[in-house]
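>>> with the sequence up front, the predicted model follows.
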Amino acid sequence: MKLTSFLKEIDYNKEELTYLIDEAIRFKQLKKDKVLHNYLTGLNIALIFEKASTRTRAAFTVAAQDLGMNATYLGASEIQLGKKESVVDTAKVLGSMFDGIEYRGFSQEALEDLARYSGVPVWNGLTDQWHPTQMLADFMTLKEHFGKLEGLHLVYAGDGRNNVANSLLVTAAILGVDITILSPESLQPEQAVIDLAHKHNTGSKIKITSDTAAVKGADAIYTDVWVSMGEEVDFKERIDLLFPYQVNQALLDKTENPNTVVLHCLPAFHDTKTAIGLEIYEKYGYESLEVTDDVFQNHADIIFQEAENRMHTIKAVLYHSLKD
């Protein structure tokens, strides 16, 4: 397969996404066995971060270094992207110096302009609309755990309009995994995203609902933070709206499946051991938000496996974008 940029999930079909997941599993084994795989020695990539990150920054950095590349971090305060210099001009400058560019920020349009004008592969580390590298890690984790993707039923519970929900809906459809978006009606996916999922569907049963009974039989329940970075909302109003969709033991019991696993892309507000978590508790009295601490701890192994897999899947993307 020929890979260049990875801007959104529909850039690749089922066979190509499956190939990347399998390649990530292969790279994971190489790293576990401490087998050097510095296949891209001498190349350089730029990492643009308009939004803060732990997993995405670490994953791209380590993946690049393992492949023998140099990775240069460019934070929001260190470049003039769209401020003193247009995205197009920045793309041309960076494209002349680097072999590839990662972008984690707000605008999908800015990402696509980087790809259009840089002349080098560009990878989406997250935008307000899509989060494709996260999807590879998520479905890799499911494949590792269940030994397959076909026949699985994935339920996303929470804000159904954010980038993770958009990406899960479309990626599951491409891969033929049954997907349910469980959200209050006011936070369900936009029709354009639903239409995109149906357009690229290879056999997935797609359901959008506000009824928590829809978790019955789920193999995995996925959740995410209730307010995305940069989103300006009434926080208390959002909490009250989404609290019925909290991933707690009562919701898990509704699956009637003792083997249901819980996934989370992190960070998670499952306790009060962060400054924000403590502030939420002191202000609103909630010890946890999208997932309770007992459920989080019971499924911590697979959640942190999912986090590690960000690096292996990103490595597969980088390698197959740049190997030629």
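The structure has been received and is ready for your questions. Note that the coordinates shown come from a computational prediction; the quantities given were computed from them, not determined experimentally.
>>> alpha carbons only for contacts and neighbour counts from here, please
Will do.
>>> all strands of the stretch 151-300 of the chain, in order?
Applying DSSP state E, counting those that start in this stretch to the stretch 151-300 of the chain gives strands spanning 153-157, 178-182, 206-209, 220-223, 261-264.
>>> how about those in TSV, adding mean neighbour count and distance to Leu81?
Shown next, in TSV, are the strands of the stretch 151-300 of the chain (neighbours: other Cα atoms under 10 Å; distance: least, Cα to Cα, whole Å):
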stretch	mean neighbour count	distance to Leu81
strand 153-157	26	34
strand 178-182	26	35
strand 206-209	18	37
strand 220-223	23	32
strand 261-264	24	31
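>>> dropping in the other structure now:
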Amino acid sequence: MSARHFLTLLDLSADELDYLIQRGITIKNRLKTNGPIYTPFSNRTLAMIFEKSSTRTRVSFETAMAQFGGHALFLSSRDTQLGRGEPIADTARVLSEMVDAVMIRTFSHAGLEEFAAASSVPVINALTDDYHPCQLLADVMTWTECRGPIKGKTAVWIGDGNNMCHSWINAARQFDFQLRICCPEGYDPRRDILEAAGEHAVIVRDPGDAVRDADLVTTDVWASMGQEEEQAKRERDFTGFQVTEALLDQATEEAIFLHCLPAHRGEEISTTLLDDPRAVVWQEAGNRLHAQKALIEFLLLGRVA
């Protein structure tokens, strides 16, 4: 049987994604109760290829493998032949002979797809310029812990139509909720991704209209990695799109706020928003560990009772 990959949320069925959310919650609760005594990955290795730096991604995947009794191998572009021009497919075939799964955090989504096509072991997208599906597992897990099932609810994305926005659009499709995307003109998400979501996702230009009666509000930095030279222009273009406590007040009383982090206080969020009790970003960040443990377990072992 060919390996299952996780390049976008669309690679798993809605039922499989629901399973991962509940499994992540179970793993988290058992860890708190009994400690890290479940070690199904003895002598298993996850190769982690980083072409983009990260705090949460590296720590969560390394810790996940350690708590599961396995090993995580960190590889930067300086540590592999990819950095010296080896074809992507050749590297994938070599690693497939040596490790049990590969996690990649990179720029080109097409390059990730090329790697996965040549790999005989599971490949996990830990971020590309187009998608960040692992973050959405943690986000939906956090929502579920705080408020129950997300099906039928309304979430709001405020900010750039970037890789996180694309994954929120896919999440709306897969988890069956409504997504309002609030971004300045010129910063819309990719048209094909938006259109594929049908009625699950709409663009609303005014932040106040977007947030009104919403159940969840989320955002991201205005200039992602690789866009630093656009910072000044983006700050001008995103004037009025900052998420503040006053803006959250227009959502439902039970609304929560998420941010994939790192956050730029005073830019896309007010300086004090992360201290608001509606902001559950620290729980969200910690859930990267547990959601990804569920994901790795599923890709290597299938469903576990």
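That came in fine, so what should we check first? Bear in mind the structure is a predicted one, so any value in this text is a computation, not a measurement.
>>> any idea what the TM-score is?
Remark: TM-score between the superposed chains equals 0.93 [TM-score structural alignment, normalised by the length of structure 2]; 299 aligned residues with a Cα RMSD of 1.7 Å.
>>> distance to Met97 of structure 1 added to the strands of the stretch 151-300 of structure 1, as a markdown table?
Formatted as a markdown table, the strands of the stretch 151-300 of structure 1 follow (distance: least, Cα to Cα, whole Å):
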| stretch | distance to Met97 of structure 1 |
| --- | --- |
| strand 153-157 | 40 |
| strand 178-182 | 41 |
| strand 206-209 | 43 |
| strand 220-223 | 39 |
| strand 261-264 | 36 |
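>>> to Asn70 of structure 1, which of those lies closest?
strand 261-264 (29.7 Å; Cα to Cα).
>>> neighbouring contacts of the closest one?
If you take Cα atoms under 8 Å, 6 or more residues apart in numbering as the criterion, strand 261-264 of structure 1 is touched by 138, 219-224, 295-296, 299, 302-303, 306.
>>> just the residues you listed now: which is nearest Tyr245 of structure 1?
Thr223 (9.1 Å).
>>> returning to that earlier point: out of the strands of the stretch 151-300 of structure 1, nearest to Asp240 of structure 1?
strand 153-157 (14.5 Å).
>>> does anything pack onto that closest one? Which helices or strands?
Here strand 153-157 of structure 1 touches strand 178-182, strand 220-223, going by 3 or more Cα pairs under 8 Å, 6 or more residues apart in numbering; DSSP states H and E.
>>> make CSV out of those strands and add distance to Ala250 of structure 1.
Shown next, in CSV, are these (distance: least, Cα to Cα, whole Å):
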stretch, distance to Ala250 of structure 1
strand 178-182, 15
strand 220-223, 13
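>>> could you point out which of those strands sits nearest Thr127 of structure 1?
Closest among those, using Cα to Cα: strand 220-223, at 17.9 Å.
>>> near Lys83 of structure 1, how many other residues are there?
8 (other Cα atoms under 10 Å).
>>> for the one 10 residues further on, same thing?
Neighbouring residues of Val93 of structure 1 were enumerated by other Cα under 10 Å; the total is 13.
>>> for it, what are its contacts?
Per Cα under 8 Å, 6+ apart, neighbours of Val93 of structure 1: Ser118.
>>> for Thr106 of structure 2, same thing?
Ile49, Phe50, Glu51, Lys52, Leu112, Ala126, Leu127, Thr128, Asp129.
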